[in-house]
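K.L.:
Generate a structure from the sequence data that follows.
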Amino acid sequence: MATNRNTLGKGLGKGLGKGLGKGLGSLIPEDISGDNIVIKEVVKEIIVKEPSEMKLKISAIEPNREQPRRFFDEDALIELSESIKQYGVLQPLLVQKKNDYFEIIAGERRWRAAKLAGIKEVPVIIKDYTSQQVMEIALIENIQREDLNPIEEALAYQRLIKDYRLKQDEVAEKVSKSRAAIANSMRLLKLDERVQQMVMEDMISNGHARALLIIEDGDKQYLIAQKIFDEKLSVRETEKLMKEINKPEKVKPAKPMNDFVYRDLEEKINKIMGTKVSIKNKKEKGKIEIEYYSREELERIIEMIESIQ
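P.N.:
Sure, this is the predicted structure:
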């Protein structure tokens, strides 16, 4: 039994030494008889526990359809592709095996840029995750790199809460943010869909979008968002505009039911006095205002009143 163990140890050491840099298949030596199955299991365990970097054809790799990020800056991709042409892909993609392809868990931007650069193979690390873990890793990577726009980030939080039944504080812990930050982010999903699209396309900023939350009507939100974009309003100017729009309208006091009686009296006195007369009434009390526009007219009105005596 001791001989078998020594043989196994020597063979594995020899196989691992010969196999470095020659692919996973070369890690399994062909010259060990009887213990080949055991060695395969040992190597398999090593690979699963400590996945190593390897290269895959870029055509065998596909993006994660559930990836939170939807928009990629074309200019930034072109810039990265030029760097990749010179130095290659410096950081491996994290992928997992699907039926007939490998799905990207983290590194879609590098994959896109590599395709633009005409690279045929890219470095990868293959791991196996649950759908929730994939979502969390993609979200965390994008947040750390500040690659997500505010709406994409809010949608990712919403999905973790709805699809995987996480609480806001659990999501906050996973992405190293406060619970209030998660709640404030998700409030943006209350905006009209057209306004959300404008945020995703960087037509208006996160600050503009938060200011618009004061307005509940979707059509009104969209019209103001267009005004912000067209007039290039700053966030501060937008907040000021929101305060003006949201001011409660001054309610004019309702006229009394018998108001027509006083208006009729006003007309009669106007004809008698030859100038504008207003009757201000409040319940049973009130006052009469007589307007004049010159000293001469004032003297005429006084003479008229004195003549009544």
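K.L.:
use CA for all of it now, contacts and neighbours both
P.N.:
OK.
K.L.:
What about Arg179, how many residues nearby?
P.N.:
16 (other Cα atoms under 10 Å).
K.L.:
so what's it up against?
P.N.:
168-169, 171-172 (Cα atoms under 8 Å, 6 or more residues apart in numbering).
K.L.:
Which single one of the residues you listed is nearest to Ile104?
P.N.:
Val171 (22.0 Å; Cα to Cα).
K.L.:
Secondary structure element holding that closest one?
P.N.:
helix 168-174 (DSSP states H and E).
K.L.:
How about residues contacting that helix?
P.N.:
Under Cα under 8 Å, 6+ apart, the answer for helix 168-174 is 136, 140, 157, 160-161, 178-179, 181-183.
K.L.:
Those, buried ones only, as a ChimeraX selection?
P.N.:
If you want just the buried ones from the contacts of helix 168-174 in ChimeraX, going by 16 or more other Cα atoms under 10 Å, the selection is:
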select :136,140,157,160,179,182,183
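K.L.:
Among the contacts of helix 168-174, which lie within helices?
P.N.:
136, 140, 157, 160-161, 179, 181-183 (DSSP state H).
K.L.:
This protein: helices as residue ranges?
P.N.:
2-19, 36-49, 74-87, 108-117, 131-145, 150-163, 168-174, 179-187, 193-200, 206-212, 218-231, 235-245, 259-273, 295-308.
K.L.:
out of the ones you listed, which comes closest to Leu93?
P.N.:
Evaluated over those, closeness to Leu93 peaks at helix 108-117, with 7.6 Å, by Cα to Cα.
K.L.:
could you give the angle of that closest one to helix 131-145?
P.N.:
Helix 108-117 and helix 131-145 are oriented at 80 degrees to each other (axes from the mean of the first three to the mean of the last three Cα atoms, to 10 degrees).
K.L.:
For the comparison step, fold the sequence that follows:
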Amino acid sequence: MTEKKRGGLGRGIDAIFSDFEADEINSENVVEINLNEIRPNPYQPRKEFDEASLDELAQSIRENGVFQPIVVRKSVNGYQIVVGERRFRASKIAQRKTIPAIVRDLDESQMMEIGVLENLQREDLNPIEEAQAYQTLIEKLHLTQEQISEKLGKSRPYIANYLRLLTLPPKTKQLLTDSKLTMAQARTLLTFKDPNKIDQVAQMVVDQGLTVRQLEKMVAQPQPKTSKKNTNKKSPFIKETEEQLINKFGTSVRVVDTKGGKGKIQIDFSSTKDLNRILELLNISLN
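P.N.:
Below you'll find the model as predicted:
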């Protein structure tokens, strides 16, 4: 088992899952664990669980039991779920006392990687959950966008576009989470830099049922002229720096070159909670 742990990160999610499948074939490795001893994976990217889907799964479990064991790891107080939180939740709804499980010897990083990537491969996360999952892999496991794209078989621009959604203001994020806005509409709204403007137009899109094409026409309308200082083209280095900072902090970042080798960096935040998140990324503690 030590050899597996040493090669866990970077092996690829398919390789790790193949280990699980091999274990599941051997029924001796499956044990029944009391549900009250199990805790959810703290790195579970899915925050919204469809109640109707869970009830349907719970009914199946009542009639047929749990066919596929969940995967857990031992923790200080019982067990933590690595894979299978839907089955765990549905089993609780079905009022089962135990659930079949495979106990794996995984460290914190491996549990995070497997839990996040497994959910991303299922492709049923909402856009904000998916974006936050990518951000977790970048912040906690120090993976690059390129590494994430290789693991998931998705292009780097695809990953970058989702990460940009994290710069949306909270009200617009919620509209996207609630499926009142589409991914394409949300990306178009990012053209506006003012968070209040984004929220205003986003609500207009919802209220008036505007299509992406109609929204694009609105965005293409001439904007108020800005001073020459603000219209100066940014160098490729400044643009790349801004992109890296946006991916790092998950919010809008502007790098301004004021000439003479001097400049400033502006990092936007939408709430006190958001500010504390950014301070944590900078290893700044106000306690």
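K.L.:
How close are the two chains, by TM-score?
P.N.:
The TM-score (TM-score structural alignment, normalised by the length of structure 2) is 0.65; 201 aligned residues with a Cα RMSD of 2.1 Å.
K.L.:
re earlier: and the contacts of Arg179 of structure 1, which of them are buried?
P.N.:
168, 171-172.
K.L.:
mind putting these in a markdown table, distance to Leu191 of structure 1 included?
P.N.:
Below are those laid out as a markdown table (distance: Cα to Cα, whole Å):
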| residue | distance to Leu191 of structure 1 |
| --- | --- |
| Gln168 | 20 |
| Val171 | 22 |
| Ala172 | 22 |
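K.L.:
And Arg86 of structure 2? What does it align with in structure 1?
P.N.:
Aligned counterpart of Arg86 of structure 2 in structure 1: Arg109 (TM-score structural alignment).
K.L.:
How about Asn196 of structure 2?
P.N.:
Match for Asn196 of structure 2 (TM-score structural alignment): Asp219.
K.L.:
Give me the neighbour count for its match.
P.N.:
By the criterion of other Cα under 10 Å, Asp219 of structure 1 has 13 neighbours.
K.L.:
swap in Arg159 of structure 1?
P.N.:
By the criterion of other Cα under 10 Å, Arg159 of structure 1 has 16 neighbours.
K.L.:
Next: Lys74 of structure 2.
P.N.:
Lys74 of structure 2: 15 neighbours (other Cα under 10 Å).
K.L.:
Roughly how far does Phe237 of structure 2 sit from Asp257 of structure 2?
P.N.:
Distance of Phe237 of structure 2 to Asp257 of structure 2, computed by Cα to Cα, to the nearest Å: 11 Å.
K.L.:
With neighbour numbers in mind, choose between those two.
P.N.:
Asp257 (15 against 9).
K.L.:
The more buried one: what's it in contact with?
P.N.:
263-264.
K.L.:
what residue of structure 1 matches up with it?
P.N.:
So, by TM-score structural alignment, Asp257 of structure 2 is left unmatched.
K.L.:
Now do the counterpart of Ile126 of structure 1 in structure 2 against Arg89 of structure 2, distance only.
P.N.:
Applying TM-score structural alignment, one finds that Ile126 of structure 1 aligns to Val103 in structure 2. Distance of Val103 of structure 2 to Arg89 of structure 2, given as Cα to Cα: 18 Å.
K.L.:
of the two, who's got more company?
P.N.:
Val103 (22 against 18).
K.L.:
Test my guess that that one contacts Lys74.
P.N.:
Yes. Contact criterion Cα atoms under 8 Å: Val103 of structure 2 and Lys74 qualify, at 6.9 Å.
K.L.:
how about Met54 of structure 1, what's its partner in structure 2?
P.N.:
Using TM-score structural alignment, Met54 of structure 1 sits opposite Val31 in structure 2.
K.L.:
now swap in Asp73 of structure 1 and tell me
P.N.:
Asp73 of structure 1 maps onto Asp50 of structure 2 when the alignment is built from TM-score structural alignment.
K.L.:
What does Tyr162 of structure 2 correspond to in structure 1?
P.N.:
Applying TM-score structural alignment, one finds that Tyr162 of structure 2 aligns to Ser185 in structure 1.
K.L.:
Would you check the span in structure 1 matched by stretch 206-219 of structure 2?
P.N.:
Going by TM-score structural alignment: stretch 206-219 of structure 2 matches residues 229-242.
K.L.:
what's that stretch in contact with?
P.N.:
Against stretch 229-242 of structure 1 from outside (Cα under 8 Å, 6+ apart): 203-204, 207-208, 211-212, 214-215, 227-228.
K.L.:
now swap in stretch 118-133 of structure 2 and tell me
P.N.:
Under the criterion Cα under 8 Å, 6+ apart, residues 13, 44-47, 83, 116, 152, 159, 162-163, 165-166, 173, 176-177, 179, 183 lie in contact with stretch 118-133 of structure 2.
K.L.:
For that stretch, measure first residue to last.
P.N.:
Termini of stretch 118-133 of structure 2 sit 11 Å apart (Cα to Cα).
K.L.:
That one aligns to what range in structure 1?
P.N.:
Aligned using TM-score structural alignment, stretch 118-133 of structure 2 spans residues 141-156 in structure 1.
K.L.:
Show me which residues of the matching stretch are buried.
P.N.:
Buried residues in stretch 141-156 of structure 1, counting neighbours by 16+ other Cα under 10 Å, are found at 141-142, 147-156.
K.L.:
Of all pairs in the residues you listed, which one spans the longest distance?
P.N.:
Glu141 and Ile151 (16.2 Å).
K.L.:
Glu139 of structure 2: what's it in contact with?
P.N.:
So Glu139 of structure 2 contacts Lys248 (Cα under 8 Å, 6+ apart).
K.L.:
what does the one 5 residues further on give?
P.N.:
Residues near Thr144 of structure 2 by Cα under 8 Å, 6+ apart: Ile138.
K.L.:
and it, what pairs with it in structure 1?
P.N.:
Using TM-score structural alignment, Thr144 of structure 2 pairs with Lys167 in structure 1.
K.L.:
same check, this time on Arg73 of structure 2
P.N.:
Checking TM-score structural alignment: Arg73 of structure 2 goes with Gln96.
K.L.:
what about its match, neighbour count?
P.N.:
If you count neighbours by other Cα under 10 Å, Gln96 of structure 1 ends up with 20.
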